[in-house]
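Novice: okay, sequence plus prediction incoming.
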Amino acid sequence: MLTSKQRATLRGIASTYETIFQVGKGGISDTLVQQVSDALRKRELIKIHVLDNCPLSAREAAEELSEKTESDVVQVIGSRLVLFKRNPKEPVIKF
């Protein structure tokens, strides 16, 4: 669980990040979950875009992805969401 100060720090870092995944009309598939999990292991912080034709809202997609990847939702703004999961062996982001 993230504190509000950690969440604010991560939001600032994520503002400079590019969106690396999109959730489309297929919704959240097992393949997407695996790719997001791999990206979180490597980067710790990722930004995802939920397309208009997705059956889920950005908030619903964030909650489902965070549950399936065991990560924390940092932020949901409009159709974009940011997820964070600390890598215990090789942390990339230091608090």
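Specialist: That came in fine, so what should we check first?
Novice: going by C-alpha atoms from here, please, whenever you check contacts or count neighbours.
Specialist: Fine.
Novice: the residue nearest in space to the middle of the chain and E44, how far apart?
Specialist: The centroid of the chain falls nearest to L83 when counting by C-alpha atoms, centre = their mean (2.4 Å). From L83 across to E44, the span is 8 Å (C-alpha to C-alpha, to the nearest Å).
Novice: over to A58?
Specialist: Where E44 is concerned, A58 sits at a distance of 20 Å (C-alpha to C-alpha).
Novice: so for the two, which residue has more residues nearby?
Specialist: With neighbours defined as other C-alpha atoms under 10 Å, A58 and E44 compare such that A58 has more, 22 against 19.
Novice: show the contacting residues for the closest residue to that one other than its chain neighbours.
Specialist: Nearest non-adjacent residue to A58, counting by C-alpha to C-alpha, 6 or more residues apart in numbering: S79, 5.3 Å away. Residues near S79 by C-alpha atoms under 8 Å, 6 or more residues apart in numbering: H49, V50, L51, S57, A58.
Novice: included below, for side-by-side comparison, is a second structure:
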Amino acid sequence: MLTGKQKRFLRKEAHHLKPVFQVGKGGVSANLIKQTEEALEARELIKLNILQNNAVDKEDTARQIADGAGADIVQIIGNTIILYKESKESKQITLPE
């Protein structure tokens, strides 16, 4: 679980990132979760975009992806989700205490 200070730090780090994946009308699939896990292992911090044609609530979508990938939701702003998961192999981000 991330603290408020850590979330602020990660939001700042994610500001310049471009969304890696888009969640469309197909919703959350096993393939999307698998790809999200791989991207998080490589980058630790990613953005996802929820398209307008997605009928599912964005908080539910974010929770499904985060739970499936074992990640923490840093922020949901507009139709953008920011996720963080500490990498086992290539640790790049050092969180504040």
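Specialist: On my side now, so go ahead. None of the values given here were measured: they were computed from a predicted structure.
Novice: fetch the TM-score of the aligned pair.
Specialist: In this superposition the chains share a TM-score of 0.95, using TM-score structural alignment, normalised by the length of the first structure; 95 aligned residues with a C-alpha RMSD of 0.9 Å.
Novice: thinking again about what came up before, what's the closest of the contacts of S79 of the first structure to S29 of the first structure?
Specialist: The closest of the contacts of S79 of the first structure to S29 of the first structure turns out to be V50 (C-alpha to C-alpha; 13.4 Å).
Novice: would you confirm that the closest one contacts I77?
Specialist: No: assessed by C-alpha atoms under 8 Å, V50 of the first structure is found out of contact with I77, at 10.5 Å.
Novice: ok, back up a step: what about the residue nearest to the centre of the first structure, which SS state?
Specialist: strand (DSSP: H, G, I helix; E, B strand; the rest coil).
Novice: contacting residues for it?
Specialist: Contacts of L83 of the first structure (C-alpha under 8 Å, 6+ apart): L40, L45, I46, K47, A62, S66, S71, D72, V73, V74, Q75.
Novice: wait, I73 of the second structure touches Q64, no?
Specialist: No: the criterion here is C-alpha under 8 Å, and I73 of the second structure misses it with Q64 at 10.5 Å.
Novice: between the two, which is the more surrounded one?
Specialist: I73 (20 against 16).
Novice: now name the helix or strand holding the more buried one.
Specialist: According to DSSP states H and E, I73 of the second structure maps onto strand 72-77.
Novice: ok, which stretches of the second structure are helices?
Specialist: 4-14, 30-43, 58-69 (DSSP state H).
Novice: could you list the residues in contact with the shortest one?
Specialist: Identification of contacts with helix 4-14 of the second structure by C-alpha under 8 Å, 6+ apart yields L45, I46, K47, V74, Q75, I82, Y84, L95, P96, E97.
Novice: appreciated, that's everything.
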